[in-house]
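**Student:** fold the following, please.
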Amino acid sequence: MQKNTNNQVASGWDVYRRLLGYVRGHWPMFILAFCGFALYATSQTAAAKWLEHFIDAVENGNLDYRLWLALAIIGIFLVRGIGTLLGNYGFSYVARAVVSRLRCQMFDHLLVLPCAFYQQHTSAELLSRLTYNVEQVTGAATDALKTAVREGLTVVGLFGYMLYLNWKLTMLFVVVAPLVGAVVALASKRLRRLSHGIQDSVGDISSAASEAIKGYQVVRIFGGAEAERTRFNRVSERNRRQFMKMVVTQSITTPVVQMLVAGVVALLTYIAMSPALVASMTTGQFIAFISAASLMAKPIRQLTEINSTVQKGIAAAESFFALFDVLPERNAGLETLTVAQGRIEFNSVSFTYPQSEEPALKQVSFCIEPGETVALVGRSGSGKTTLAGLLPRFYDVVDGEILLDDRPLSHYTLDSLRNQIALVNQHVVLFEGSIAENIAYGALAGASDEAIRAAADAAMVSEFADRLPQGLNTLVGENGLLLSGGQRQRIAIARALLKDAPLLILDEATSALDTESERFIQTALEHVVRGRTTLVIAHRLSTIERADRILVMENGVIIEQGNHTELLAQGGSYARLYNMQFNQ
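**Tutor:** Next up is the predicted model:
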């Protein structure tokens, strides 16, 4: 049991040491803060020394010192003020710099993590790490250090002054140190465990709120308000209980440490007032010694209280660094793909999702020639979207091989490979900004107004945008909530048209369009796919009748292939799906 405890302590120290590494880049400001709090600690010790001189001056009748004693008070508080200003500013500067660096590093890392990671973690959980956890980490990296430096230097200064006055009495403080350490170590384990619980509960709160807010229409139509209220109250109550447990632990630890220190001060007072010791010290020295011992109680208490902050920070850092330690997408390819010819070949490709035991694809083999349009059809869950997701390497195949222009996909760099692919998803993603900014998104941001307008015209975006007050400059709202589903999908198609890539993936690209819009879009797409290798996923079979070849999938296997006329003539699975849709 003891071995596990030691491992946990070592692990906590390793995490904290890694966390302090983020402070290293700000040494000048950190040194400024250190010097500031050194001045603060000096003023505390100087106050005790001033008391010694004051009492001795009164006792000996040296009233001529009153001017110097009065000026000394001003000097002590001036030094303390300057020290506090420099210390607080320096550590605050470092704290916000660390927050910014951690958040940016986490966001950068999120952008390159594999798709499987996002399937295992909710967006609310990741946002919680990005906001709440970062603040907790910063508290441990800077706020705790701020208190440790300020109060630690104060304790060192007062302790040194007490040693100077009477080293024998001062050594009594050394006796209580192991007891204080034992109390703090005992509390640390519980505080870190409770901190993990609080962080998890914050993620649950974010998730519950996010889902209820995004799905407000479904919540109201299906009477889910009470269920969502109950769910949110439950996770909020869990957060409250976890937090109160931490408060209780911290509230018990601090008084225990205070009582230990008070006990030492009481013992010091009792021993110091013995006739032999009183005779060896002046009245001023005696009172200054007791005052210095009393002044140590506050910084010692604050030093024990930072344990809570440190443990919360370590718990947050553990989740943070666990994310940093997740390997990014494999990008071992060395070849840069400039312009793809467009020949795609699947050779005995099998794929299983990380959290699943059932293969999504089983020994799939087929070839798409440059400029050919191939459609994938089949029931939901047959493997169509999975197959299309392997082409831009959202997932890497484990068994089999995918070739592009007769070279394995893994030989190309990810950026150069994805530069050759345009994608329209069934679930359209739009970003805050205007319609034009969403069409010319990312690497397309430098496109001319004429090119954006041409793509908008071809995708029938202009048909509704021109009726809006600001046209293509109209803001779309969060994820395009100000637009209809069909309008959002047309913007996604315009984005793909503007990219003008040699490979095109259309995943239910017309699923949210009305019949009239679909007819216009189909005409536009027929022009777009010319000269491009196109992979089309469709449930509405009317949209793929003109495809060069149709692959029918079922349970991860291609069971039929041919053009529309050939498959109807076979009277197989495709014919049954077609007749079912058109009631034939």
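**Student:** CA only for contacts and neighbour counts going forward, please
**Tutor:** OK.
**Student:** now do the nearest residue in space to Val326 that is not next to it in sequence against Leu126, distance only.
**Tutor:** In space, and not counting its chain neighbours, Val326 is closest to Leu113: 7.4 Å by CA to CA, 6 or more residues apart in numbering. Per CA to CA, to the nearest Å, Leu113 is found 12 Å from Leu126.
**Student:** one more, so I can put them side by side:
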Amino acid sequence: MIKVLKNLSPYKWIVWGVVALVFAQSMAELFLPTLMADIIDNGVVKGNIPYIWEIGGWMLLVSAIGAVASVFASFYSSKAAMGLGRDLRQKVFKHVGQFSLQEFDEVGTASLITRTTNDINQIQQVTIMMLRMVISAPIMLVGGIIMAVSKDAKLSLVIIGAMPVLVIAVMLILKYGIPLFQQVQKRLDGLNLVVRENLTGIRVIRAFNRETEEKARLQKANRELADVSIRVNKVMAFMMPTMMLVMNMTVVAVIWFGGIRISNGAMQIGDLMAFIQYVMMIMFALLMASFMFVMIPRAAVSAKRINEVLEMQPAFKDDGTAKADRNRGTLEFDNVTFHYPGAEEPALSNISFTAKPGEITALIGGTGSGKTTLVNLVPRFYEATSGTIRVNGVDIREASQQEIRSKIGFVPQKSILFTGTIAENIRFGKQDASDEEMKRAASTAQATEFIDQIKGGYAAPIEQGGSNLSGGQKQRLSIARALIRKPDLYIFDDSFSALDFKTDAKLRKALKDETKNATVLLVAQRVSTVVDADRIIVLEKGKMVGMGTHKELLESNNVYREIALSQLSEEEIA
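**Tutor:** The predicted model follows:
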């Protein structure tokens, strides 16, 4: 928690201002009972009307000072807490942006969303309470005790008798509450995971009539969260009645013993009323402290989860400063091997090949053969376990990730589009691209034909995830986004799978002219897509089992021939 609160340093003057305002508010509240005692003993009892008006005026002034201080303290404490939350979100987002895919796999997207939203909200709320209560409660407690003792030291023994009960209640709450708060956040992660999977996979769920099972799954996650939350609230519900019972019993005891002291002439009526007010202040101070003891552990759990993300170091960092422009457009794999964390067998083993500008290098193989894994190593989404990958003649570990990725036009296996317009999504690859460049990229990607038919054209809106477009349309826009960059290396990760054969053929023909000065790395399932490639690499279980042209592989490679026979007739192969 302390590590997180260190982020309040930019707001230190606001925090000190809140401290001063809360101090002024507390002093005003502590002074009011004394003025009340004075107005009763020297004004009301003696019938001194002018004195009542005079002291009453001072009470109004002190109350106004306390009210103004309270308003500004609330405003500035909220400003500091909201600023802390904003800074933490930016810090977490920036840090997570440096993660490799390995860290995303380890933490989980649902958990990262929960930590960035719910956990930081918990910290914000507790920060506001801390800025107000952590300062106010001790002042009210100590000040209330001092003022109560000054009114009647013997009657103050009643307060001492009540405190052990309150302390025991708070300790019990802490003992049973903290583990439950940890469970709440974990169960919230689980609920977010189920909700996220259901919303993103709604088409599959409906297609397979799995609504009932998914509802049951959600109800289970929801019930688990509800059960823990109910247990937490039961613990907290125990606190309030206990505090109020002790508080009211203490007031009854004060009135009882105070009445005896007044009848004996050892205490005045005004002092007893002031004493009761100070007892209430002391009890409320303890009540605020108990609330803090309940809320801080929960915030501490959230702070720990935030710190886990901020302290998590990426599997690899930018250590190099080399410029990737020695041999433009070249891609080289030199004996590359890659293990996924925790996997027994390597996903790729001893991969070696060289691709040059103007050439199309295709990757083909069965499901799980390592095609997507291989292309994910090039932009350094994962770090190769051993071996060397060179882009433009430079080891990708010797150049920054930004430098390497600026040379690549990447079209992922799953087309990802962003909310905005068609133009904005194409220009995602190059923000300062002209209209002419944008239209040329769209034309090459065979996207013009459907863009011209959509109302609004390039200004037509795209919904979240491109849900208002077909799979083929999304793929073509993803390809246009890569083409507009005019990079040295194009990576197409099974990017033509949603296209019909006619569009596929037209696109590959248009790409030849557009990419003639660049290297193309092409992952495909269709033999028809790779048939014209300059080099076809055949993968099986993460190993290269063949490399050559379509004709060469048909003659010499059984794996490739099996793939070709499963898709093409003997006449087409011949």
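**Student:** circling back: and Leu113 and Leu126 of structure 1? Which one has more around it.
**Tutor:** Neighbour totals were compared for Leu113 of structure 1 and Leu126, and Leu126 leads with 20 against 17 (other CA atoms under 10 Å).
**Student:** follow-up on the earlier one: for the residue nearest to Val326 of structure 1, helix, strand, or coil?
**Tutor:** Assigned by DSSP: H, G, I helix; E, B strand; the rest coil, the conformation of Leu113 of structure 1 is coil.
**Student:** looking at the alignment, what corresponds to it in structure 2?
**Tutor:** Aligned by TM-score structural alignment, Leu113 of structure 1 pairs with Phe99 of structure 2.
**Student:** against Val107 of structure 2, how distant is that match?
**Tutor:** Here Phe99 of structure 2 is placed at a distance of 11 Å from Val107 of structure 2 (CA to CA).
**Student:** ok, Phe428 of structure 2 next?
**Tutor:** Here the criterion is CA to CA. By it, Phe428 of structure 2 lies 27 Å from Val107 of structure 2.
**Student:** likewise Val165 of structure 2?
**Tutor:** Note on Val165 of structure 2: its distance to Val107 of structure 2, by CA to CA, is 43 Å.
**Student:** Lys455 of structure 2 too?
**Tutor:** To Val107 of structure 2, Lys455 of structure 2 is 41 Å away according to CA to CA.
**Student:** one more: Val411 of structure 2?
**Tutor:** Taking CA to CA, one finds Val411 of structure 2 at 25 Å from Val107 of structure 2.
**Student:** same question for Gly548 of structure 2.
**Tutor:** As judged by CA to CA, Gly548 of structure 2 and Val107 of structure 2 stand 41 Å apart.
**Student:** and these two? Which one has more around it.
**Tutor:** Taking other CA under 10 Å, Gly548 of structure 2 and Val107 do not tie; Gly548 has more neighbours (18 against 13).
**Student:** find the nearest non-adjacent residue to the most centrally placed residue in structure 1, please.
**Tutor:** Centroid check for structure 1 by CA atoms, centre = their mean gives Leu130 as the closest residue, at 3.1 Å. Nearest non-adjacent residue to Leu130 of structure 1, counting by CA to CA, 6+ apart: Arg103, 6.1 Å away.
**Student:** what's the helix or strand for the aligned partner of Arg576 of structure 1 in structure 2?
**Tutor:** Using TM-score structural alignment, the partner of Arg576 of structure 1 in structure 2 is Glu562. Here Glu562 of structure 2, judged by DSSP states H and E, is contained in helix 558-567.
**Student:** what comes up buried for that helix?
**Tutor:** Using 16 or more other CA atoms under 10 Å as the test for burial, helix 558-567 of structure 2 gives Val559, Tyr560, Arg561, Ile563, Ala564.
**Student:** how close does that helix sit to structure 1?
**Tutor:** Once fitted to structure 1, helix 558-567 of structure 2 is off its aligned match by 1.0 Å on average (mean CA distance after the TM-score superposition for structure 1).
**Student:** buried ones in the very next helix or strand once past that helix?
**Tutor:** The element immediately downstream of helix 558-567 of structure 2 (helix or strand, assigned by DSSP H and E) is helix 570-573. Applying a neighbour-count criterion of 16+ other CA under 10 Å, one finds Ile573 buried in helix 570-573 of structure 2.
**Student:** equivalent analysis for stretch 286-301 of structure 2, please.
**Tutor:** Buried residues in stretch 286-301 of structure 2, counted by 16+ other CA under 10 Å: 286-301.
**Student:** check stretch 197-210 of structure 2 too.
**Tutor:** Asn198, Ile205.
**Student:** and what of stretch 468-476 of structure 2?
**Tutor:** Gly471, Gly472, Gln473, Lys474, Gln475, Arg476.
**Student:** identify the residues contacting the first one.
**Tutor:** The contact partners of Gly471 of structure 2, taken as CA atoms under 8 Å, 6 or more residues apart in numbering, are Ser415, Ala498.
**Student:** that one maps to what in structure 1?
**Tutor:** Aligning on TM-score structural alignment places Gly471 of structure 2 opposite Gly485 in structure 1.
**Student:** okay if I get the buried residues of stretch 468-476 of structure 2 as a markdown table plus secondary structure?
**Tutor:** Putting these into a markdown table (three-state DSSP) gives the following:
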| residue | secondary structure |
| --- | --- |
| Gly471 | helix |
| Gly472 | helix |
| Gln473 | helix |
| Lys474 | helix |
| Gln475 | helix |
| Arg476 | helix |
